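> Whatever this is, show me its structure:
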Amino acid sequence: MISLLVINGPNLNMLGIRQPEVYGRDTLPGIETLCREHAQTRNVGCEVFQSNHEGALIDQIHAARGSHHGIILNAGAYTHTSIAIMDAVASASVPTIEVHLSNIHARESFRHTSYLSKVAVGQICGFGAHGYVLAIDALIAHLAEAETA
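All right, here's what the predicted structure looks like:
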């Protein structure tokens, strides 16, 4: 069975409270349930993890190698600042899709740069919590395509 790991970074534990006009009213536990339930409908395993600490995120990315077939990563603000997380994704060699609740390209200019996009399979942004569903489906399709290549 395919296994996916959904990783959420800093401040995402505050979803539903933090700037709902930007990030929506969905909570992190709600998004985690959405991911698990959607993965189950696709007959795919799904684990979730959240941390506000860069090193913990890197440890999870490294541990995904050999444990999970793909990663869905919302690194929050680390997207725009962390070369270390970019290097972790590159070195783990686990297909990764970058997700953002808001459209980062329509926001402040510093959010337009994504270090992750340089090593991710793709990026989904601006669709709120539904972006995670899109990422699960996209990652499953990517893995199936890679298997037949």
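> make it CA atoms for all contacts and neighbour counts henceforth
Noted.
> how about the helices in this protein?
20-23, 28-41, 54-64, 83-92, 130-148 (DSSP state H).
> can you tell me which of those helices comes nearest to residue 5?
Set against residue 5 and scored by C-alpha to C-alpha, the helices of the chain come closest in helix 54-64, at 7.4 Å.
> Show me what that closest one is packed against.
The contact analysis (3 or more C-alpha pairs under 8 Å, 6 or more residues apart in numbering; DSSP states H and E) places helix 54-64 against strand 3-8, strand 70-74, helix 83-92.
> try 6 Å
Here helix 54-64 touches helix 83-92, going by 3 or more C-alpha pairs under 6 Å, 6 or more residues apart in numbering; DSSP states H and E.
> want to put them side by side, so please do this one too:
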Amino acid sequence: MKIVIINGPNLNLLGVREKSIYGKESFEHYFDKLKARNRLIDLTYFQSNIEGELINKLHQEGFSADGIILNAGGYTHTSIALADAISAITSPVMEVHISNIYARESFRHHSYLSSRCVGVICGLGLEGYRLALDYFLQKREKDKAEVS
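Below you'll find the predicted structure:
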């Protein structure tokens, strides 16, 4: 099973920036723990502050990955191009946000991505990524059971 985590702008600063919102742990440290817990999964991680690189990664992985976990950061609220990229690929995408975007500034309440994703997880900190991964694992098991 192949799952790709894609993080957008400023998420490279997790553990350093706005710790009261995003926590004290770096994503790299969290990702190492997530990989250790799920050794039988091909789990990869990509981060970019550049919108076009995120789109390119979606295009690159979006026809072979069993699932994509996407935290597009601020692009969530601005990028029709990312929404179009999600629509163009066949891999299911789960939208994840570390903070509760609905408890923050009003401009963060709208996502151009949500309607193109299989679901949205927000406000649960880094554990949102684990929950998204669990969703894809459970979906795989359910799909296997239906085929049997």
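> Columns distance to residue 109 of the first structure and mean neighbour count on top of the helices of the first structure, output as TSV?
Supplementary listing: the helices of the first structure in TSV, determined by distance: least, C-alpha to C-alpha, whole Å; neighbours: other C-alpha atoms under 10 Å:
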stretch	distance to residue 109 of the first structure	mean neighbour count
helix 20-23	16	14
helix 28-41	26	17
helix 54-64	22	17
helix 83-92	18	18
helix 130-148	22	16
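> any chance of those helices in a markdown table, plus distance to residue 12 of the first structure?
As requested, the helices of the first structure are exported to a markdown table (distance: least, C-alpha to C-alpha, whole Å):
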| stretch | distance to residue 12 of the first structure |
| --- | --- |
| helix 20-23 | 9 |
| helix 28-41 | 7 |
| helix 54-64 | 13 |
| helix 83-92 | 17 |
| helix 130-148 | 13 |
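> and of the ones you listed, who's closest to residue 118 of the first structure?
helix 83-92 (7.8 Å).
> By how much does the closest one deviate from the second structure on average?
Comparison of helix 83-92 of the first structure with the second structure after fitting gives an average deviation of 0.6 Å (mean C-alpha distance after the TM-score superposition for the first structure).
> Equivalent analysis for stretch 56-63 of the first structure, please.
Counting by mean C-alpha distance after the TM-score superposition for the first structure, stretch 56-63 of the first structure comes out at 0.5 Å.
> Could you pull out the buried residues of stretch 4-24 of the second structure?
4, 5, 6, 7, 8, 9, 11, 12, 14, 15, 22, 23 (16 or more other C-alpha atoms under 10 Å).
> Looking at the residues you listed, which one is closest to residue 98 of the second structure?
The nearest member of those to residue 98 of the second structure, counting by C-alpha to C-alpha, is residue 22 at 6.4 Å.
> if I pick the one residue sitting closest to the centre of the second structure, what's in contact with it?
The second structure has residue 70 as the residue nearest its centroid, 2.2 Å off, counting by C-alpha atoms, centre = their mean. Residue 70 of the second structure makes contact with 5, 6, 95, 96, according to C-alpha atoms under 6 Å, 6 or more residues apart in numbering.
> counterpart of the third one in the first structure?
Counting by TM-score structural alignment, residue 95 of the second structure lines up with residue 98 in the first structure.
> And that match, how far from residue 90 of the first structure?
Distance of residue 98 of the first structure to residue 90 of the first structure, computed by C-alpha to C-alpha, to the nearest Å: 13 Å.
> what's the answer for residue 136 of the first structure, then?
20 Å.
> Give the burial count for the closest residue to residue 83 of the first structure other than its chain neighbours, as a bare number.
Closest residue in space to residue 83 of the first structure, ignoring its immediate chain neighbours: residue 115 at 6.5 Å, by C-alpha to C-alpha, 6 or more residues apart in numbering. By the other C-alpha atoms under 10 Å criterion, the neighbourhood of residue 115 of the first structure contains 18 residues.
> Have a look at how far, on average, stretch 136-143 of the second structure is from the first structure.
Looks like 3.1 Å for stretch 136-143 of the second structure (mean C-alpha distance after the TM-score superposition for the first structure).
> Just give me how far that stretch sits from the chain centre.
Between the centre of stretch 136-143 of the second structure and the centre of its chain there are 17 Å (C-alpha atoms, centre = their mean, to the nearest Å).
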